[in-house]
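*Asks:* Predicted coordinates and the sequence they were generated for:
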Amino acid sequence: MDGKRKTLLSLVGVVCTMTALGFASVPLYDWFCRVTGYGGTTLEASAGSETILDQTIKVRFDASIAKDMAWEFTPVEREMEVRIGETGLAFYEAYNPTNRPIAGSASYNVFPFTAGGYFIKIACFCFEEQVLQPGERIQMPVTFYVDPEIVDDPDGKHIEQITLSYTFYEIDLPEPQAQAALDLGADSIQTDLN
């Protein structure tokens, strides 16, 4: 009986460990991608590069929305050419054509994936959730640079073009705005009754 109990406890321990690793794998993978730029995940910095090269690189901008997202979302400029290390500023435009406020969050990556570790964002609308009121149209900035170390990377030095892609997903409205939307709905019902 003692051997069976030991085996059972060992198996339960293995199952618990595997379950914990399964839950931890998503945040660990996300952290790994953000630190290394793996899979086209861009890096972040608080300031621009101190080194600017004469060599240029073309940056293309791509925008899409998730299947159930009601916004219209496009880059203002489809592409720009920047010197490697130079700070670039691009804008994306979002429009809410509905009669309700909608909150969105953007996921992003760059292609080719090997450029992810060299594409550095200084500021981006994607760092925070966005809320658009009915009929609201906004332009959202992203400030970035391409790290000069890309020219020393055996794979990176041959990259002539980087595509920065965003996809917006609808998320739950933040609590104060969700309450305001409910209040507006109640006001319109009250007006209809009068």
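*Replies:* Okay, I see it. Computed from a predicted structure; not experimentally measured.
*Asks:* CA atoms for contacts and neighbours, from now on please.
*Replies:* Noted.
*Asks:* So for stretch 159-177, first residue to last residue, what's the gap.
*Replies:* 43 Å (Cα to Cα, to the nearest Å).
*Asks:* So which residues make contact with that stretch?
*Replies:* Applying Cα atoms under 8 Å, 6 or more residues apart in numbering, the set of residues contacting stretch 159-177 from outside is 57-66, 68-69, 73, 101-112, 115, 131.
*Asks:* take a look at this one as well, against the first:
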Amino acid sequence: MTEMGEASKRTGRNNGAVVAMCLSFVFGMGAMSYAAVPLYRMFCQLTGYNGTTQRVDQVSSVVLDRTMRVTFDANVASGLQWEFKPVEREVNPRIGETIQVNFVAENRSNEVQRGQAIFNVTPGEAGAYFNKVQCFCFNETDLKPGEKLEMPVVFYIDPDIVKAVESKDIHTVTLSYTFYPKEGPKPVASKADGTAEIEKKL
């Protein structure tokens, strides 16, 4: 009986260790999954992978005698009642030339709505060479009911795009934006003086 009892205890301890290892594995995988999205986003921003453009603080000091056709695509995800479009459908700057283009967004709903634009460049190989100096996509955008806003993007194509094997034959790139709804302060019932209170949605 004593030997059987000892064996039973050992089996119980072994089973407990297996359960603990399994739980640790599950929690570890969950943590890795949670971290995967921001890590992947950081990787794309650093490398231009998957068409992610680069954010820079200064303009190019080199301008080539070769142009690049840049077209624009604008979309709105469900949840935002906005009209969103580029002012110009395409431009043809010289490679290395800093240029500004504008997009227009209009809130077609009867309430304040907040959105933020997600962006990418196609073909994906051009993402590492598409440098943004200024962009509305860096911040969230609030629009009042019926409000229309013109938003600038300042960018240039890195001259190194003509040197890399995977990008030297690219002649057209497309900068694409999609506005998604973001949670934020919402207007609530007006006060007696006619001004609206703002509360944060928890």
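*Replies:* Done, it's in. Bear in mind the structure is a predicted one, so any value in this text is a computation, not a measurement.
*Asks:* Buried ones among the contacts of stretch 159-177 of structure 1?
*Replies:* Judged by neighbour count, with 16 or more other Cα atoms under 10 Å as the criterion, the buried members of these are 57, 59-65, 69, 73, 101-106, 109-111, 115, 131.
*Asks:* can you pull out the helices in structure 2?
*Replies:* In order along the chain, structure 2 carries the following helices (DSSP state H): 2-47.
*Asks:* Pull the number of nearby residues for residue 30 of structure 2.
*Replies:* Here the neighbour count serves as a burial measure; for residue 30 of structure 2 (other Cα atoms under 10 Å) it reads 12.
*Asks:* circling back: mind listing which of the buried ones among the contacts of stretch 159-177 of structure 1 are in strands?
*Replies:* Members of those lying in strands (criterion: DSSP state E): 57, 59-65, 73, 102-106, 109-111, 131.
*Asks:* any idea which residue sits dead centre in structure 2?
*Replies:* Per Cα atoms, centre = their mean, the C-alpha nearest to the average position across structure 2 is that of residue 118, at 3.7 Å.
*Asks:* What residues does that residue make contact with?
*Replies:* Neighbouring residues of residue 118 of structure 2 by Cα under 8 Å, 6+ apart: 137, 177-180.
*Asks:* Can you find the partner of it in structure 1?
*Replies:* With TM-score structural alignment as the matching criterion, the partner of residue 118 of structure 2 in structure 1 is residue 107.
*Asks:* Please apply the same query to residue 56 of structure 2.
*Replies:* Match for residue 56 of structure 2 (TM-score structural alignment): residue 45.
*Asks:* Help me confirm that its match comes into contact with residue 121.
*Replies:* Yes - taking contact to mean Cα atoms under 8 Å, the distance of 6.2 Å between residue 45 of structure 1 and residue 121 places them in contact.
*Asks:* what's the distance between residue 168 of structure 2 and residue 62 of structure 2?
*Replies:* Taking Cα to Cα as the measure, residue 168 of structure 2 falls 17 Å from residue 62 of structure 2.
*Asks:* So which of the two has more stuff around it?
*Replies:* Set side by side, residue 168 of structure 2 and residue 62 show unequal neighbour counts under other Cα under 10 Å, the larger going to residue 168 at 14 against 11.
*Asks:* Now do that one against residue 96 of structure 2, distance only.
*Replies:* Between residue 168 of structure 2 and residue 96 of structure 2 the distance, using Cα to Cα, works out to 14 Å.
*Asks:* Next: residue 167 of structure 2.
*Replies:* Using Cα to Cα, one gets 15 Å for the distance from residue 167 of structure 2 to residue 96 of structure 2.
*Asks:* what do you get for residue 153 of structure 2?
*Replies:* Here residue 153 of structure 2 is placed at a distance of 15 Å from residue 96 of structure 2 (Cα to Cα).
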